[in-house]
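Engineer: sequence plus predicted model, see below.
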Amino acid sequence: MITLVFFIATAFCLGTVDHGPTLLLRAIAKIDVETMEQLLTGTAPAIHPQTSNVEPVFVDNTDGMEKWKITPFFYAAFTNKADVLCLLRAHGANVNWRDEQGFTAVHAAAFKGAAEALSVLLSFNEVNLTAADADGLTPLLRACQGRTDDHLAAVRTLLQSGRASVDERDAQGRTCSQLLEPTAASTPGVTRGHPGMRAVLAEATARRNMARAAAEAAARRGLAEPDI
């Protein structure tokens, strides 16, 4: 099971060695576009006086952090650096790269409630929104269990995109609404997820049902019409 403790313990442990991958993540953290471009194109100034011919940093390198192997694109999504994602994609970043827990950048943004990053990620047609992580959860199923306003915004962003569905299920066949139901291990009186999450999911379900009903009605009218 992936836990919040894992992410807190590893998310911001950038490498201490001044080498390309770590410098790239530092530039992302500061949204320093000029430095990012220099590192990715091999035009950055030499790190040490005796160093020359600085090699470009591989856009999908995973050596920038001490304990967590993630790509710069993944890091930008996780830290909600929405403005950086397009730049990294333009340099060939793999938008569907997975970490050892099966998380993609979309999972990371959904887990953190990074709605701005999610909006950008959803604009990329190649992003896979139905991929399941090691726990069998899609990005939507991850986000719906969050308790903050940011998680609520992330769920709205995913559902309003039309690319995520309230019908998505985890490895045990549970939907978002079912994941929010109390379990035997739940603390009495403590709501699972954000208090407004059920209402957002109910609205999405109602929209889905209306769309289905309209499509079925249109299909029936089509079948009833005489051949011309």
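Structural biologist: Nice, thanks for sending it over.

Engineer: drop to CA atoms for contacts and neighbour counts, all remaining ones
Structural biologist: Fine.

Engineer: can you give me the helices for the protein?
Structural biologist: 4-10, 20-30, 33-41, 72-78, 82-90, 105-112, 115-122, 139-143, 149-160, 176-179, 197-224 (DSSP state H).

Engineer: any chance of those helices in JSON lines, plus distance to residue 168 and mean neighbour count?
Structural biologist: Shown next, in JSON lines, are these (distance: least, C-alpha to C-alpha, whole Å; neighbours: other C-alpha atoms under 10 Å):
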{"stretch": "helix 4-10", "distance to residue 168": "22", "mean neighbour count": "11"}
{"stretch": "helix 20-30", "distance to residue 168": "32", "mean neighbour count": "21"}
{"stretch": "helix 33-41", "distance to residue 168": "37", "mean neighbour count": "18"}
{"stretch": "helix 72-78", "distance to residue 168": "22", "mean neighbour count": "26"}
{"stretch": "helix 82-90", "distance to residue 168": "25", "mean neighbour count": "17"}
{"stretch": "helix 105-112", "distance to residue 168": "14", "mean neighbour count": "28"}
{"stretch": "helix 115-122", "distance to residue 168": "17", "mean neighbour count": "21"}
{"stretch": "helix 139-143", "distance to residue 168": "7", "mean neighbour count": "28"}
{"stretch": "helix 149-160", "distance to residue 168": "11", "mean neighbour count": "21"}
{"stretch": "helix 176-179", "distance to residue 168": "7", "mean neighbour count": "18"}
{"stretch": "helix 197-224", "distance to residue 168": "12", "mean neighbour count": "13"}
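
Engineer: TSV for the ones you listed, including distance to residue 99?
Structural biologist: TSV is the format used below for the helices of the chain (distance: least, C-alpha to C-alpha, whole Å):
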stretch	distance to residue 99
helix 4-10	12
helix 20-30	16
helix 33-41	21
helix 72-78	9
helix 82-90	17
helix 105-112	9
helix 115-122	17
helix 139-143	14
helix 149-160	21
helix 176-179	23
helix 197-224	27
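
Engineer: structure B:
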Amino acid sequence: MISRWIRLCVLCALLPLLLAMRPVDEKLLIAARDGNLTQIKTLFDEGANVQAANEQGTTALHAAAWNGHRDVVTLLLRKAAPVNHATSDGATPLYIAAQNGHSAVAALLLNNGAAVNQATNIGVTPLFIAAQNGHREIAALLLQHKADANHVAEDGVTPLFMAAQKGHHGVIELLLQQGAAVNLTLPDGSTPLFVAAQHGHVATVSLLVDAGSVVNQTMTDGATPLLVAAQNGHLDVARLLLEKGALVNQSVQNGVTPLHVAAQNGHREIVVLLLKQGAAINQKARNHATPLLLATQNDHRDVVALLLTQGALVNQPAPDGATPLHIAVAAGHRDMVALLLKKGADVNARTADGKTPLHVGAYQGNLEIVKLLLKQGGKKRAKTLSGERPIDIARQQSHRVLFPLLKP
């Protein structure tokens, strides 16, 4: 949904250092990392350069900011450390402090000229990383210093997307108070609500909807937040979206509905919820797949049993004539085959080319399934349109164990 989440690890371990750095500057970087104020003062007396950087662009100020050494940062700034110097990734000391939750260091940097909206190479600002990591205090500090709540990164995300993906409620409240665009879309059409629904953050979903997020917003493929929640098995989110007006039968471009994806992924409780809300149980997708067929294909027996008790058509065929029983046999799901037969599946149903489930079983060579089909009345003499009997297919596939059973 979101092309890539920002996971900058900026410091690059500080070592190995650029070989061209003087030993005294290397020591300064390490001392700043470790918070060794006494050694830093000694190194300055020995001529250490506060602006020296390693091959990743990391300065002593970056190193001190990474570990939250406020006293070291204070000294380095007094020595004219470059407050907005960026690493090779484009990260400033402020970005690093925001990433690691060091609010005191972030405040110090901001009060000494740190650029609050300076972005990394992929367009993310300190507010992005604070939002992603749930650092509410730092997010508030950045916003007080005029951080742009609607800054857009290269891939289209904003700080609100980052906070919504992680479910950081407090940060989201701050962003919304500062005018974060709740319905801004990514290139795929998703909004922060989709991200929250995808990850199951029910409190975030509620907050976004109350702030004006469009409940039935569609992505470019037609997916809705409800479909995303159903697909990922987030029952509470699905329930909340339905309470807020989500359309239970709204489908994507290929005709798949929330019930299709819930059944396909075996989310029984969501199937129950959707059916109670009026989901069309025998709705066909564009490829004619029904929720029952998808649940059968993926061996979700509890969902299949539920659908059948609620009115799903056990013998509803696909365009090629295959019924759920054909699908179960082809997939080798013996217990599913037994369930479908118990619920009235036609053991001799034919596909468009004349194959019965027994033909399919003969092709697959599953002894237990073939026995079951025969016990339930599967016809050994049934012929396909090309004149093949189940035993003919078994012979073609060299399934010798089936020969005695299928012999007419």
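Structural biologist: That came through fine. Computed from a prediction, not measured in an experiment: that's the story for all the values here.

Engineer: just checking, residue 370 of the second structure touches residue 359?
Structural biologist: No - using C-alpha atoms under 8 Å, residue 370 of the second structure is not in contact with residue 359; the gap is 9.2 Å.

Engineer: the more surrounded of the two?
Structural biologist: Comparing residue 370 of the second structure with residue 359 by other C-alpha atoms under 10 Å, the one with more neighbours is residue 359, at 30 against 25.

Engineer: can you find the partner of the more buried one in the first structure?
Structural biologist: Using TM-score structural alignment, residue 359 of the second structure has no partner in the first structure.

Engineer: helix or strand: which one has residue 359 of the second structure?
Structural biologist: Element membership for residue 359 of the second structure (DSSP states H and E) is helix 357-364.

Engineer: count the residues that sit near the alignment partner in the second structure of residue 14 of the first structure.
Structural biologist: Aligned counterpart of residue 14 of the first structure in the second structure: residue 10 (TM-score structural alignment). Number of residues near residue 10 of the second structure (other C-alpha under 10 Å) recorded here: 23.

Engineer: where's residue 10 of the second structure relative to residue 63 of the second structure, distance?
Structural biologist: Distance check for residue 10 of the second structure against residue 63 of the second structure: by C-alpha to C-alpha, to the nearest Å, it reads 10 Å.

Engineer: could you do residue 204 of the second structure as well?
Structural biologist: Taking C-alpha to C-alpha, one finds residue 204 of the second structure at 34 Å from residue 63 of the second structure.

Engineer: how much space between whatever residue of the first structure lines up with residue 180 of the second structure and residue 115 of the first structure?
Structural biologist: Aligned by TM-score structural alignment, residue 180 of the second structure pairs with residue 127 of the first structure. Distance, residue 127 of the first structure to residue 115 of the first structure, by C-alpha to C-alpha: 15 Å.

Engineer: repeat for residue 78 of the first structure
Structural biologist: Counting by C-alpha to C-alpha - residue 78 of the first structure and residue 115 of the first structure are separated by 10 Å.

Engineer: what do these two both touch?
Structural biologist: By the contact definition C-alpha atoms under 8 Å, 6 or more residues apart in numbering, residue 78 of the first structure and residue 115 are jointly contacted by residue 109.

Engineer: need the counterpart of residue 172 of the first structure in the second structure.
Structural biologist: Match for residue 172 of the first structure (TM-score structural alignment): residue 221.

Engineer: so how far is residue 374 of the second structure from that match?
Structural biologist: From residue 221 of the second structure to residue 374 of the second structure the distance is 44 Å (C-alpha to C-alpha).

Engineer: swap in residue 6 of the second structure?
Structural biologist: Separation of residue 6 of the second structure from residue 374 of the second structure (C-alpha to C-alpha): 57 Å.

Engineer: likewise residue 305 of the second structure?
Structural biologist: From residue 305 of the second structure to residue 374 of the second structure the distance is 23 Å (C-alpha to C-alpha).

Engineer: please identify which of these two sits among more neighbours.
Structural biologist: residue 305 (18 against 15).

Engineer: quick check: that one is in a strand.
Structural biologist: No - assigned with DSSP: H, G, I helix; E, B strand; the rest coil, residue 305 of the second structure falls outside any strand and is helix.

Engineer: the nearest residue to it once chain neighbours are set aside: neighbour count?
Structural biologist: Spatially, and ignoring its direct neighbours in sequence, residue 305 of the second structure is nearest to residue 339 (7.6 Å; C-alpha to C-alpha, 6 or more residues apart in numbering). A count of neighbours around residue 339 of the second structure, defined by other C-alpha under 10 Å, yields 18.

Engineer: so what's the residue most central in space within the first structure up against?
Structural biologist: Nearest to the geometric centre of the first structure sits residue 106, at 1.8 Å (C-alpha atoms, centre = their mean). Residues near residue 106 of the first structure by C-alpha under 8 Å, 6+ apart: 77, 118, 121, 127, 129, 139.

Engineer: tell me the spacing between the last one and residue 210 of the first structure.
Structural biologist: What it means is residue 139 of the first structure. To residue 210 of the first structure, residue 139 of the first structure is 24 Å away according to C-alpha to C-alpha.

Engineer: cool, the third one as well?
Structural biologist: Taking C-alpha to C-alpha as the measure, residue 121 of the first structure and residue 210 of the first structure are separated by 27 Å.

Engineer: could you do the fifth one as well?
Structural biologist: Spatial separation of residue 129 of the first structure from residue 210 of the first structure under the definition C-alpha to C-alpha is 23 Å.
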